[in-house]
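Peer 1: Below are the sequence and a predicted model for it; my questions follow.
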Amino acid sequence: MATPFVKSSNAKVYDELDFTDRRDFEDSNKGFICTVDGGIIDQYSQSSKKCFDVHQTDYLEQKCPETVHPALWRQEQLVRMHGLYEIIPNKVYQFRGFDIANMSFIRGEKGWIIIDTLCCNESAATGLKLLREKVANLPVTCIILTHSHGDHIHGMDGVIEDDTLVIVPKDLFKLTISEALLAGVAMERRAVYMFGHNLERNEKGWVGCGLGTTSSTGQLSTFNPKHLNEICEDQTLTIDGVEIDFMYTPNAEAPTEMMMYFPQLKAVCTAEEINRTQHNLYTPRGAQARNGKDWAKYIDNIIAKYADKLDYSFGSHNWPTWGNKNIVEYYEKQRDLYKYIHDQTLRQANLGTTINELPEKVILPKSLSSVFYNRGYYGTVSHNSRAEYQYYLGFYDGNPANLNPLTPIKLGEKYVEAIGGEEKCVALAKDSFESGEYQWAITLLNHVVFKNPKNLEARKLLAEVYRQSGYMQESAVWRNIYLTGALELEEDKSKIVYVRSSTSSTYFLLKLPFNYLFDYLAVCMEPTAVEAINEVFNVTFVDTKESGSLLLKNSVLNNREHTDKHPTTQISCTKEELVKFVVKKTDRKTFEKEINVKIEGNKENFFCFIESTHVPSPTFPIIEP
């Protein structure tokens, strides 16, 4: 049940927004052709396991409950609409609602041009199969991947053919790996919170992620296309008879990305730069902050070049927009959303406003906040403004008191002691909770839990405050974070499901280039175990024909892409043999017996180095010490 404070907070939203406006529902359903029979896509490897099931969100068909923010409920109703849709008659189609992202199809002279391929091969293959059955059974002449995030590229093998041309923005495959490489384990643990992986699918738990519903889960692509073309700058190409203006937009929503204009169709594919939500200038799962000014500039470039030549707009997420006036207004307000947050954050910073004061100072004007597509279902003004501060000024707010803070455990101990003990702290928090001061109650209880994680009364009350805080969040991301915090405070640790880190898998490590692999192992190395070592290792992988040198000195591992002229030790083996040794799937004795393994020099120091690397698992605690 929602508290009276939550009910009141959520009820106010009906006065802020026009919920009688049904145009988004009409647009989201426009051009509907059909959907997947039964609404379920099965995994290739296990037919009993579902790749995607639209019925997991059937409860969204009901009236908005008191435990969900009304605008978020509306958004999730929209993004769950599923099936094959016609956007431009006989020309452009989309497969939506069976993944967090969209897959788009452009009809060329000889076949289909596919834009983005979803999260896995099964979902992508299903979308193409539906298109061929209902529209035209044509070959796939081209696949265009808009940017370097997995929900747009991992299904490529499900639709690619021998002669298919693949077009990507510069360094897409490399950046797909590198963006989440070195801090990937931490990102994946935090993603459990951000996307609510462990929450029950109902009105008191997970309702979506704001940008879409959820990701499909299945077989991932190998990324080895025969025919590849990289877009490194703005350029125009004709692909299968279709003219495409590619607009290169790096370092906004993704490290590498591109939008497209189709002159013959008077249509823009916005990739993930323009969406039916406020996006993240900082993603709470963790990543480098994004620059709102640059993001806005990319959108403005589209407006400047094509404003009078636009009839259709579609993107990598959400539903399309029709009509020149609607499109231009949509683009302008998305542009000004990010520019406003950027500019006003820096204005406030230059006035002396510190990072945690920004959410009370940076308030969107009504002209931007009153349109549904600028609302914070995914990103929020609160964390986006703090992201812009961090982008320019870093974590430190300039106050000496915050230069060398106490650790959470020590701060909890001192805080609770100063207030008069755990019992008094919990009592104060309970009073604050009952009076609607949720942030203060969270502060008090968090200190108690970090002082004494076995205080069950504090854990239970903090879980309830988190839960009620989640119920009034317009951002699905914030909702998921609060509700996951509540879950992990109350749930038996042995029952918590941790997402297995893809960055620690043998498959992932084998895909890494030589320097990426050893960059990763450098952050997995225990420094005290190698502090006496001063070595230069030349390493050759006989199966992948890669080689390079490793410099281990001062408890630091550096790597070079060429072998050293004067190594202290030389190692030759297959990449798979070494990776299995690193992830502890084989031991030293087994490794040494492998037929391809040859070591010349100080093998003890080499084995000391390998055995000092421990690929971590994303199971560390977050809501407690």
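Peer 2: Received, thanks.
Peer 1: rest of the way, CA atoms for contacts and neighbours
Peer 2: Noted.
Peer 1: which ones are touching the closest residue to Asn596 other than its chain neighbours?
Peer 2: Nearest in space to Asn596, with sequence neighbours left out and distances taken as Cα to Cα, 6 or more residues apart in numbering, is Cys573 at 5.0 Å. Listed by Cα atoms under 8 Å, 6 or more residues apart in numbering, the contact set of Cys573 reads 540-543, 596-598.
Peer 1: Structure two is appended below for comparative analysis:
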Amino acid sequence: MCTFFGAVLLSQSATTFAQEPKPASAATKAANAEVQKTLPFNDKADFENAQRGFIARPETLTVKDAKGNVVWDMEAYKKFIDLDKPAPDTVNPSLWRNAQLNMLYGLFKVTDNIFQVRGYDITNITYVKTDSGWIVFDPLISTETAKAAHELVTKELGERPIKAVVYSHSHVDHYAGIKGIVKQADVDSGKVKIIAPEGFMEHAVSEMILAGNAMSRRAVLMYGAVLPRNAQGSVNAGLGQSNSTGTVTLIPPTEIVSKTGTEITVDGVKMVFQMTPGTEAPAEMNTWFPQWDAMWMAENTTNTMHNILTLRGAEVRDPLIWAKYLNETIALYGNKVQVKFQSHHWPMWGNKEILDYWKKQRDLYKYIHDQSVNLLNKGYTGPEIADMIELPPELNNFWPNRGYYGTLRHNARAVYQRYMGWYDSNPAHLNRLPPEKASKKYVEYMGGSAAIMKRAKADFDKGDYRWVAEALNQLVFAEPNNTAAKNLLADTYEQLGYQAEAGSWRSEYLQAAFELRNGTPSSGGVSSASPDTIRAMSPEMLFDYLAVRLNGPKATGKKIALNINFPDLKKKYALVVENGVLNYFTTPLEKPDATVTIPKTVLDSIQLGESDLDTAVSEGKVKIDGNAESFTLFTGLLDSFPFWFNIVTP
């Protein structure tokens, strides 16, 4: 951990259960059997599409980093998932179907001159053949998986230079493997273009930093980071099998697209861009290839219902805007498109089929928006709306609309949150006690722990898991050392996980069960603060983050005025701590307490833990004029955030 910035760099490690998971209960078996009856499992079109154009795959697929650590392992899933096996009792049959489809990995031809490597990460990497090279779309999460995918393409299709890379949007799984296939020097020299939508850098960096620590910890539950890969653990993540855990990098774009209709030709290949800001990402764009009537949909349509609000946390997305941009896609390209492909899952062919797909994906987000707002205008609250809303059959029974990643329940609540916020106008909820205090009173009112356990066990045996989870959560927060309560709550979460259709919900429940049984983990997460992300932060972004790290109570009553000079950037700033907050200004102060002269590159090194402030000062890399103690006082007011904070226990 570095002292000035407070970033924590973690890697995934295998973790085993100290307590064995339980089998599926009778209630879970019945619930999953009902799913098998109600959905159109005889429809095999997705399996045909997911295998169409297959070229090659390696016999085994395990990717390691330079130290020999496994960062991607399809073999762990291949041990228990294949196309011929029916869903186990412990897996929702619909989720099992999605996992089977995502196991179809390797190199595929999409259409003339367009190829994809799927199953080498949660994201697809796409190669478009130019006159003499490649345009690459979305180079995965990790350099190691991107490099492995590129090696497969080169082996099967021949060695060709990369002419350009397109980042479709600002999420880490769409750009962070870039240095596995492209050298920074080739970008600097102009040999390789990096094309991205307007706002890419701002959102790629800011989302990873300001609330990055909490998001990264919560992502452990969302993706089941430390769960074993088996039928009672991690099955898949909805968008793909899982996230790779290798080296995260970033090369800033050299060309920014800001307007729909912008045309860029790279080595004989014409691309026409459709801007879609505020849909699946705040900075995102689709790409039309007029030569082949092919449409790259980025992540605006995938073969699952997507998130309006991710379980790890993020800004609430706008399903109304999302639907409008999909309508624009239909208007612009609906009468011409012959193949659509995207950054997750498998492509689709045929104008009629694609048009039907686009309309149903559009109407999925429109329905969620319109009906959630309809119900909130009738006075229903978020939890009530989530329990009431149902999709019409024509949307509900369409496989690409099933909730493997986002779900109807949490998306409806997200719409409520977007319009109405956290408060539902019931004054009982206006100033509620925090969970630990409230839970002790609940337990008292409910007759004590013995009475709760007796009733909870009876309801568990009936399969009433949603209520048991709510009741036992009160007992666990009131008595965090009550092992029996934690174990029964873990059993409850486990059955809810076995029934979940969404890979994200399954992971949330099963990871929570793991933590209740074994305690909060100490390894297995991945921090968002990668070296390239930190280096990409502008001074303004850094100061915003330092303001978040400032401990307000400690800073109360203190006044600190500093000038910060970045000689390598030729920029000067002022930082002022006053009234318990940190503000920054682009005009230096005339009479600061101290002036700190520090190259941005040196500050990056300190932030990454490669050096420390005292060493940098002693080596003459950092100069402090004036009252040096004022700067020491300032850094002493900055908190470092613990990654492994408790979630399912107080």
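Peer 2: Received the coordinates, thanks. Everything numeric here is computed off the predicted structure, so don't read it as measured data.
Peer 1: Which of the contacts of Cys573 of structure 1 fall in strands?
Peer 2: With strands taken from DSSP state E, the overlap with those comprises 540-541, 598.
Peer 1: ok so, going back, quick one: the residue nearest to Asn596 of structure 1 and Phe609 of structure 1, what's the gap?
Peer 2: 16 Å (Cα to Cα, to the nearest Å).
Peer 1: could you pull out the helices for the stretch 251-400 of structure 2?
Peer 2: 319-333, 351-376, 382-388, 393-396 (DSSP state H, counting those that start in this stretch).
Peer 1: Give me the buried positions along the third one.
Peer 2: The neighbour-count check on helix 382-388 of structure 2 (16 or more other Cα atoms under 10 Å) flags 382, 385-386 as buried.
Peer 1: can you check the last one too?
Peer 2: When neighbours are counted by 16+ other Cα under 10 Å, the buried residues of helix 393-396 of structure 2 are found to be 395-396.
Peer 1: Can you name the secondary structure element that comes next after that helix?
Peer 2: Next in sequence after helix 393-396 of structure 2, counting helices and strands by DSSP states H and E, comes helix 408-420.
Peer 1: Just want the angle from that following helix to helix 319-333.
Peer 2: With axes from the mean of the first three to the mean of the last three Cα atoms, to 10 degrees applied, the angle from helix 408-420 of structure 2 to helix 319-333 works out at 100 degrees.
Peer 1: what's helix 408-420 of structure 2 aligned against in structure 1?
Peer 2: Mapping helix 408-420 of structure 2 onto structure 1 (TM-score structural alignment) gives residues 381-393.
Peer 1: how far is the matching stretch from where the chain is centred?
Peer 2: 18 Å (Cα atoms, centre = their mean, to the nearest Å).
Peer 1: ok, and for it, which residues are buried?
Peer 2: Using 16+ other Cα under 10 Å as the burial criterion, the residues of stretch 381-393 of structure 1 that qualify are 381-391.
Peer 1: how far is stretch 452-467 of structure 2 from where the chain is centred?
Peer 2: Computed by Cα atoms, centre = their mean, the separation of stretch 452-467 of structure 2 from the middle of its chain amounts to 33 Å.
Peer 1: Quick one: the residues in structure 1 that it pairs up with.
Peer 2: Against structure 1, stretch 452-467 of structure 2 falls on residues 425-440 (TM-score structural alignment).
Peer 1: hmm, who's touching the matching stretch?
Peer 2: Under Cα under 8 Å, 6+ apart, the answer for stretch 425-440 of structure 1 is 5, 416, 419, 441-442, 444-445, 448, 457-458, 461, 465, 469.
Peer 1: again with stretch 506-513 of structure 2
Peer 2: 220-227, 233-234, 237, 489-491, 493-494, 496-500, 648.
Peer 1: ok, average deviation of it from structure 1?
Peer 2: Its matched residues in structure 1 lie on average 0.6 Å from stretch 506-513 of structure 2 after superposition (mean Cα distance after the TM-score superposition for structure 1).
Peer 1: Which stretch of structure 1 lines up against that stretch?
Peer 2: With TM-score structural alignment applied, stretch 506-513 of structure 2 matches the range 479-486 in structure 1.
Peer 1: before we move on, back to that, can I get the helices of the stretch 251-400 of structure 2 in a markdown table including distance to Asp593 of structure 2?
Peer 2: Listed next are the helices of the stretch 251-400 of structure 2 as a markdown table, based on distance: least, Cα to Cα, whole Å:
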| stretch | distance to Asp593 of structure 2 |
| --- | --- |
| helix 319-333 | 48 |
| helix 351-376 | 53 |
| helix 382-388 | 50 |
| helix 393-396 | 63 |
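Peer 1: Of those helices, which is nearest Pro434 of structure 2?
Peer 2: When the helices of the stretch 251-400 of structure 2 are compared by Cα to Cα, helix 382-388 sits nearest Pro434 of structure 2, at 18.8 Å.
Peer 1: coming back round to it: please identify which of the helices of the stretch 251-400 of structure 2 is closest to Asn32 of structure 2.
Peer 2: helix 393-396 (16.8 Å).
Peer 1: That closest one packs against which elements?
Peer 2: Of the remaining helices and strands, those touching helix 393-396 of structure 2 by 3 or more Cα pairs under 8 Å, 6 or more residues apart in numbering; DSSP states H and E are helix 351-376.
Peer 1: Mean deviation, the helix it packs on versus structure 1?
Peer 2: Mean for helix 351-376 of structure 2 is 0.4 Å (mean Cα distance after the TM-score superposition for structure 1).
Peer 1: That helix aligns to what range in structure 1?
Peer 2: On structure 1, the counterpart of helix 351-376 of structure 2 by TM-score structural alignment is residues 324-349.
Peer 1: Would you mark the buried spots in that stretch?
Peer 2: Buried, per 16+ other Cα under 10 Å, within stretch 324-349 of structure 1: 324, 327-328, 330-346, 348-349.
Peer 1: where along the stretch 501-650 of structure 2 do the strands fall?
Peer 2: Ranges of strands within the stretch 501-650 of structure 2 are 560-566, 571-578, 581-585, 594-597, 623-626, based on DSSP state E, counting those that start in this stretch.
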